[in-house]
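Asks: Next come a sequence and a model predicted from it.
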Amino acid sequence: MSRVLPLILLAILFQCTNLAPKYVRPEKPVADDWQAEIQSTQTQVYADLAWRSFYRDSQLQTLIERALQNNRDLRVAALNMERVRALFRIQAAEQLPQFEANGSASYRRIPGDLAGSEHGIETHQYGVNLGLLSYELDFFGKIQNLKKGALEQFLASSEAWKAAQISLVSQVGLAYVNLQVDGARLELAQKTLEAQQSALNLAQRRFELGAASALSVKQAQISVDSARVEIAGLNRQIGLDQNALELLIGQPLERNQLRALPIDADLLLTDLPAELSSEQLLGRPDIQRSEHLLKAANANIGAARAAFFPSIRLTASGGTASASLSNLFQSGSGAWSFVPQISVPIFTWGETKAKVKVAKVDAEIALSQYEGTIQTAFREVADGLTTQTFIKDQIQAQQALVATAQESLRLSQARFERGVDSFLNVLDAQRSLYAAQQGLLSVQADRLANHVRLYRALGGGWDAHSSAATAAQP
């Protein structure tokens, strides 16, 4: 015991040695605040707002719930997290001594001519042992840093899972918005077709009475045919929208049960926080993931540096051995062994140094990726805030354009009926109104889609209070 005690004390002394660089969070490569004029009374940060509170439509909420349960990409992200969790536990076990118990029995018979006696010799041996498997004393923090790196890898996979859920919730929201918008476009095209069909009927009657030319009839027919082409294309697009939604929710969609909503329906929250700081953005799962990977790379430098120094391993066993099973636990049957082993690197031909270089370069790569993730997040939020600031004015201007186009069509029809203008002016007014109405739908769709993207950009979509949140623990 007096020989082992100095080794134990030395191990305790060197447990405090860690060759990994001290981690300091890098400075943010972005401004501290967004300079955007936002009119809002909402002060709650959207990252803390559960998606059920953000997406108000019950039909959309049901689709999101089904996607979270059945989406294959999200399932893969969860399985990747479970895999990395198991790898972390394997690495964590390396820091602790491992013991093994075993029992043995051997029987031997040596022939007489080999044993030098008239009769053969039989020997029996029984043994019971408790052994310490090869245990490395972590003098220079190699195992500790490997464990730290594995932990950070697991935490990164956990954040990747959260980011996958946020992305999925956003994708379902956007797919649903696209489906509703295309449904509204189809409804508009059908109403336009009805109006153009009425105009065609009027042109034909006037042509039969000699009050209109054949050209006006053909022009009206072109407008009707164009509307039918538009309707066919929109029906195709709606089918594609439904296919995309089915892929996201991971199961067949009850297409006939999806109700259509007005494009300006209150599907989403409309207010955003009045003030936003870039510090709040650091809580986004993708940014957290990048930082955990940076910490893992930092720990790997320490593990690589430890290879320059000696490695000490201990192997020990103790138990009993006897030629008779009945005497196995009698006094004097004890047996033990203790095998310390030290390995000192001498000539590695630059391999160890190159491994440290690789670890440092990996850390630089992780740093650049971390900074790039922050800059991307900043850009996404800045784009969303900029769009929100000006899109309301754009909608109001587009609504005024629609009203003007409607009045222009009314005047054109009245002048045509009095014989003042040709029918071509009516067709032009119809096309202008349809284009203005399509433009209004597009801007309204952009507004809804921007809210979905901005909610995701702020880190919204992950429910920290859900039962799934507890799964993201080591």
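Replies: Okay, I see it.
Asks: Going by C-alpha atoms from here, please, whenever you check contacts or count neighbours.
Replies: Will do.
Asks: Specify the local secondary structure of residue 464.
Replies: coil (DSSP: H, G, I helix; E, B strand; the rest coil).
Asks: now it: how far from residue 214?
Replies: 68 Å (CA to CA, to the nearest Å).
Asks: How far away from the center of its chain is the helix or strand containing residue 392?
Replies: Using DSSP states H and E, residue 392 falls within helix 351-417. Chain-centre distance of helix 351-417: 20 Å, with CA atoms, centre = their mean, to the nearest Å.
Asks: which residues touch the residue nearest to residue 436 when sequence neighbours are not counted?
Replies: Counting by CA to CA, 6 or more residues apart in numbering, residue 402 is the residue found nearest to residue 436 once chain neighbours are left out, at 5.3 Å. By CA atoms under 8 Å, 6 or more residues apart in numbering, the contact list for residue 402 reads 433, 436-437, 440.
Asks: try this one side by side with the last:
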Amino acid sequence: MKTLKNRWAILAAMALPIAGCSLEPSYERPGPAVPGQFPVGGPYPALPVSGAQPVRYTDIFRDPRLQTIIGRALANNQNLQVALGNVRSARGQLRSARADLLPSFTGLAGASVARNRGAAQGFGGAGGGVTQIYNASAGLTAFEIDLFGRVRSTANAALNEYLATEAGVRAARLTLVGETASAYYTLATDRSLLAIAEDTVRSAQRSVELTRARLQGGIIGRTDLRQAETILQQARADRADLTAVVAQDRNALELLVGAPVTDAELPQSIETADPLLAELPAALDSRILLARPDVVQAEYTLRAANARIGAARAQFFPSISLTGLVGFASNALGSLFTNSGFTYNGGADAGVPLFDGGFNRGNLETTQAQRDIAVAQYRLTIQTAFREVSGALARRGVIAEQYAAQLALQEAAADTFRLSDARYREGIDGFLTTLDAQRTLYGARRSLALTRLVRADNLVTLYRTLGGADLVPEASIAPPDAPRGSEVLRGER
């Protein structure tokens, strides 16, 4: 039995992976190619430099109805389900690549019976010319010793691709939250515009009735009646259009949520939804962009491309594969598992690339080009993020002044319309002055509602472009500076 144990030890040692060198290029994060801080001065708000962290959507969107809708969208949205499916697919590919790091054993068992008509007595000593063979074995099939890190580089590439896909899910969730909030505020604004149109229809209808009565009394001409009808018909047309738009807004919101939305969950108006928005923290610097999910995804993609260079370089060097078989064979089932029935064999094959027609060199050039493309895409992703945040900050710096001006304009237009209408009723002014005042008020009310939407959308854009911190548990995606290779593999559950 001691000899048997020694044989098993020898074969087990042959199956262990031999640590080899890695031919992967040393990874260094590319410079972001953007300024260290966001623009200041002019339309931009004053931002003290600090390491502010991404905010949670519940800190910005404090409307309980909107929070409920966002939660349902994160659970039901079909585009997000596609992204989650991609994560499961990448996880499977990672496990397949990781499996190549370990030997694969296969167990076999069999029995055969043969009759030799020309033999006087069988090999087994029973049944005349009948031969019986029983066997049970375990084999090691072509396990590659990773001398030059090809298998490990391939596994590292698969790991980074998996992490990039997980970061992509976070990016999809961030986009979904932004689109859902934007659709919510768009619906609220269109409901406000519809209410303004309905209010204007009622006001214009009263003006038409008054003008018609004065026309019948011979006080005014027919022109005043026609002028009064213009604002009425315009408001009626807007009301019909906005009725359809509100229905379309609701359909768009339900598509994002992935389920019907009840009337109780819908905003009544932008005037009721807008006050439930909170301001973003004022202290920001551009380093926050490195945590944005699409930037994280781009860096993991770059790391994967860097690892594939190591695998391509290893193709130029020899490869060694181990094979082995241990088991038992006997012509009698009862004596199968005995020392006399033990059998084993092992071997090693070495392959050296002699001539491949330039395949390996072309493969290396391809992987190097893909790495260069990934570097450019990583930098472009950061530059795009910087532009998006800078543009949103430029709007944020002036939106308060714009809103105050629109509010003052509506108040002035409302007062002008009241005075003009009173003067027309007293016969002091013609209806044209009242008509102009009513049109100005109608436009001012619409502009104020749309300015509220711009303010809400600006905060949605800032939240989305700065990157949310609450969409994926922190432990589910390793940060870009996390330990690589086997340390990450061992740490994954």
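Replies: Structure received. Just so it is clear, the model here is predicted, and its values are computed rather than measured.
Asks: Now the helix holding residue 392 of structure 1 on structure 2. Mean distance?
Replies: For helix 351-417 of structure 1, the mean deviation from structure 2 after alignment is 1.2 Å (mean CA distance after the TM-score superposition for structure 1).
Asks: wait, what's in contact with the residue sitting furthest away from the middle of structure 2?
Replies: Here structure 2 reaches farthest from its C-alpha mean at residue 120, the gap being 76.4 Å by CA atoms, centre = their mean. By CA under 8 Å, 6+ apart, the contact set of residue 120 of structure 2 is 128-129.
Asks: circling back: can you find the partner of the residue nearest to residue 436 of structure 1 in structure 2?
Replies: Aligning on TM-score structural alignment places residue 402 of structure 1 opposite residue 410 in structure 2.
Asks: can you check residue 25 of structure 1 too?
Replies: For residue 25 of structure 1, the aligned residue in structure 2 is residue 29 (criterion: TM-score structural alignment).
Asks: mind checking the SS state of that match?
Replies: Assigned by three-state DSSP, the conformation of residue 29 of structure 2 is coil.
Asks: what's the closest non-adjacent residue to it?
Replies: Counting by CA to CA, 6+ apart, residue 299 is the residue found nearest to residue 29 of structure 2 once chain neighbours are left out, at 8.0 Å.
Asks: where's residue 99 of structure 2 relative to residue 93 of structure 2, distance?
Replies: As for residue 99 of structure 2, its distance to residue 93 of structure 2 is 10 Å (criterion: CA to CA).
Asks: Pull up the overlap in contacts between the two.
Replies: Shared contacts of residue 99 of structure 2 and residue 93 (CA under 8 Å, 6+ apart): none.
Asks: Of these two, which one has the most company?
Replies: Taking other CA atoms under 10 Å, residue 99 of structure 2 and residue 93 do not tie; residue 93 has more neighbours (17 against 13).
Asks: Looking at structure 1, name the residue matched to the more buried one.
Replies: Aligned partner of residue 93 of structure 2 by TM-score structural alignment: residue 87.
Asks: hang on, that match packs against residue 152?
Replies: No - counting by CA atoms under 8 Å, residue 87 of structure 1 stays clear of residue 152, with 11.4 Å between them.
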